[in-house]
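[1] A structural model of the following input is requested.
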Amino acid sequence: MDTAEFTPEWLALRESADAAARARELLDPLRAHLADAPSPGGGLVIRDLGCGTGSMGRWLARRLPGPQCWILHDRDPALLARAAAGINGPTGDGSPVTTVAERRDITRLDPGQLAGTSLVTASALLDLLTADEVNGLAEACTRARCAVLLTISVAGRVELHPADPLDTEIAAAFDDHQRRVTGGRRLLGPDAAVVTAAVFAHRGARVQVRPSPWRLGADQAALTAEWLRGWVGAACEQRPDLVPRARDYLRRRLDECAAGTLLVVVHHDDVLALPGGRR
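    Down below sits the predicted model:
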């Protein structure tokens, strides 16, 4: 899977914003399902796809009850080691958490590999997948009857206050970059949550989609500045003709960020897919 590199520094910078944004209203139906579908081993087996430094586990483990075994998947062995050490519980009712690190291609999971899995989860991953990869994930998870919680997928909507005449053009170029073809793969980008919800529903899953926006103000200036650089940079990579205007735009926006006068809302969606009727 050919995805952009995610440095530990960037993942640490965004962790609190991701945690604040995730749609907590999806947790009640998830908990109810997990309570009605106990794992054969008596605890939850949770697979975290593209786990990074383990931020999803640090957020979710304490919001679910009972013993949990987190099986962490990532292509980067250094991130895997950091994640395995960083998810240490306890769970929502004080039970222990154990971790297992597996370096594996998450786009090639099959139902046999998911046997015994209670939940498949991921954060900031969906928009980096292709339609075929999402289809494969949905097929594997629905056949294995796993619950699925996929969070912080870009939705293609950004709000900046105060507004700037170049906002819309930068945003459109960024969205086109998110849908680019890379390594022979056409990424879903901002279409990911809609496509994912549809393919899981087609396979009989009960699907809910909820918004999970970043709301970045003066207290998140470091994250906002780094996001701005990446957002504008991706737009210019997609449309080099924007570079002369985007250079001045980025300078203005960074000045506003440093002054604490810039507010940014970056829209994301979270998707919950629960198994349908018993077979």
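
[2] C-alpha from now on. contacts and neighbour counts both.
    Noted.

[3] From Arg22, how far out is Val264?
    Relative to Arg22, Val264 is positioned 17 Å away (C-alpha to C-alpha, to the nearest Å).

[4] Same question for Pro8.
    Counting by C-alpha to C-alpha - Pro8 and Arg22 are separated by 20 Å.

[5] what about these two, which has more around it?
    Using other C-alpha atoms under 10 Å, the more surrounded residue of Pro8 and Arg22 is Arg22, with 24 against 13.

[6] correct me, but the more buried one touches Ile152?
    Yes. Arg22 lies in contact with Ile152 (C-alpha atoms under 8 Å); the separation is 6.7 Å.

[7] Give me the common contacts of those two.
    Common contact partners of Arg22 and Ile152 (C-alpha atoms under 8 Å, 6 or more residues apart in numbering): 212-213, 270.

[8] Looking at those, spot the one nearest Gly42.
    If you rank those by distance to Gly42 using C-alpha to C-alpha, Asp270 comes first, at 27.5 Å.

[9] Please give the element, helix or strand, for the closest one.
    Secondary structure from DSSP states H and E places Asp270 in strand 263-274.

[10] And that strand, how far out from the chain middle?
    Here the centre of strand 263-274 is set off from its chain's centre by 9 Å, with C-alpha atoms, centre = their mean, to the nearest Å.

[11] structure for this one too, so we can compare:
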Amino acid sequence: MSEEVGRVTAAWLGLREPADAAARAPELVEPVRRHLAGNPLTVVHDLGTGTGSMGRWLAPRLSGPQHWVMYDRDPDLLEHAKAEMTDTAAGGAPVTVETRQRDITRLTAEDLAGASLITASALLDMLTVEEIERIVAVCADTGCPTLLTLSVIGRVALTPADPLDAELTEAFNAHQRRTVDGRTLLGPDAVRATVEAFGRRGVDVTVRSSHWRLGPEQADLTAEWFDGWVGAACEQRPELTGPAAAYAARRLAEAAAGRLGVVVEHNDLLANCE
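    Have a look, this model is predicted:
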């Protein structure tokens, strides 16, 4: 996996963490909780950990002692994740953590041996078909539940509407599907590809909505997300740069005044958990 594609900063991950926590589908946690009930120790392997937001969100929602194994290729993010991880599960049980600096698209069944649950967040859309096939294959082989949250699906709604919204959305989605260093990213097609990959292995997948809903209380996140969204769209289609300048100025002024609403649609997936 390229070192540049999907590179994120701790600052960006910290800014988006509250919105991620609010968006994840809590109804997918209940079947996981039931599946894990009675385990003397739940071992969670978290793929593409970043700063560890998935662990901070999920660990307090699961009962019993837990051990989290966190994977990322960025050692600084892993250090942050380990330092900031909660040490208490639901009911006060202990939570421990270890980190592994790895390319998660190259994990093997041996890496995931002993897993009770596999998780990931905001990951799938940065992968290729081949990478998703490898990840799904190794997850399916473990036989344990796999919870994959916050994958973009290519739909954005801004309020109030603007004539350029649809054109920029289309350009951004094309950017998400771009080819970089020989890797053709799936972007908004990743959810479908993942469900199909599990299906070919006889594994059922439950899909739920997990949309960001950004309003005046998230003005800083809205502005940061919007800047990246417009920038990617213009990188994909440079002819949009001129029209997008005035558009961006209007939109950022609306955001600063608390008048801009944004819905960024995502899906959460739960596989192999009946």
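
[12] Onto which residues of structure 2 does the strand holding Asp270 of structure 1 map?
    Following TM-score structural alignment, the aligned partner range for strand 263-274 of structure 1 in structure 2 is 261-272.

[13] repeat for stretch 103-120 of structure 1
    Under TM-score structural alignment, the match for stretch 103-120 of structure 1 in structure 2 covers residues 101-118.

[14] Run a quick neighbour tally on the aligned partner of Arg252 of structure 1 in structure 2.
    Applying TM-score structural alignment, one finds that Arg252 of structure 1 aligns to Arg250 in structure 2. When neighbours are counted by other C-alpha under 10 Å, Arg250 of structure 2 registers 13.

[15] before we move on, what about Arg251 of structure 1?
    Arg251 of structure 1 has 12 nearby residues by other C-alpha under 10 Å.

[16] so Pro213 of structure 1 touches His268, yeah?
    Yes. Using C-alpha under 8 Å, Pro213 of structure 1 is in contact with His268, at 5.1 Å.

[17] Reduced to three states, what does the counterpart of Leu26 of structure 1 in structure 2 come out as?
    Under the alignment (TM-score structural alignment), Leu26 of structure 1 pairs with Leu28 of structure 2. Classification of Leu28 of structure 2 using DSSP: H, G, I helix; E, B strand; the rest coil returns helix.

[18] Roughly how far does the residue lying closest to Leu28 of structure 2 once chain neighbours are set aside sit from Met70 of structure 2?
    Nearest non-adjacent residue to Leu28 of structure 2, counting by C-alpha to C-alpha, 6 or more residues apart in numbering: Leu270, 6.7 Å away. Going from Leu270 of structure 2 to Met70 of structure 2 by C-alpha to C-alpha gives 19 Å.

[19] Ok, Arg183 of structure 2 next?
    Separation of Arg183 of structure 2 from Met70 of structure 2 (C-alpha to C-alpha) stands at 25 Å.

[20] From the neighbour counts alone, determine which of these two ranks first.
    Set Arg183 of structure 2 next to Met70 and count neighbours by other C-alpha under 10 Å: Met70 wins out with 26 against 18.

[21] how close does the more buried one sit to Val129 of structure 2?
    Distance, Met70 of structure 2 to Val129 of structure 2, using C-alpha to C-alpha: 23 Å.

[22] what residues are up against the nearest residue to Val29 of structure 2 once chain neighbours are set aside?
    Distance criterion C-alpha to C-alpha, 6+ apart; nearest residue to Val29 of structure 2, sequence neighbours excluded, is Arg61 at 7.6 Å. For Arg61 of structure 2, the contact set (C-alpha under 8 Å, 6+ apart) comprises 29, 89-90.
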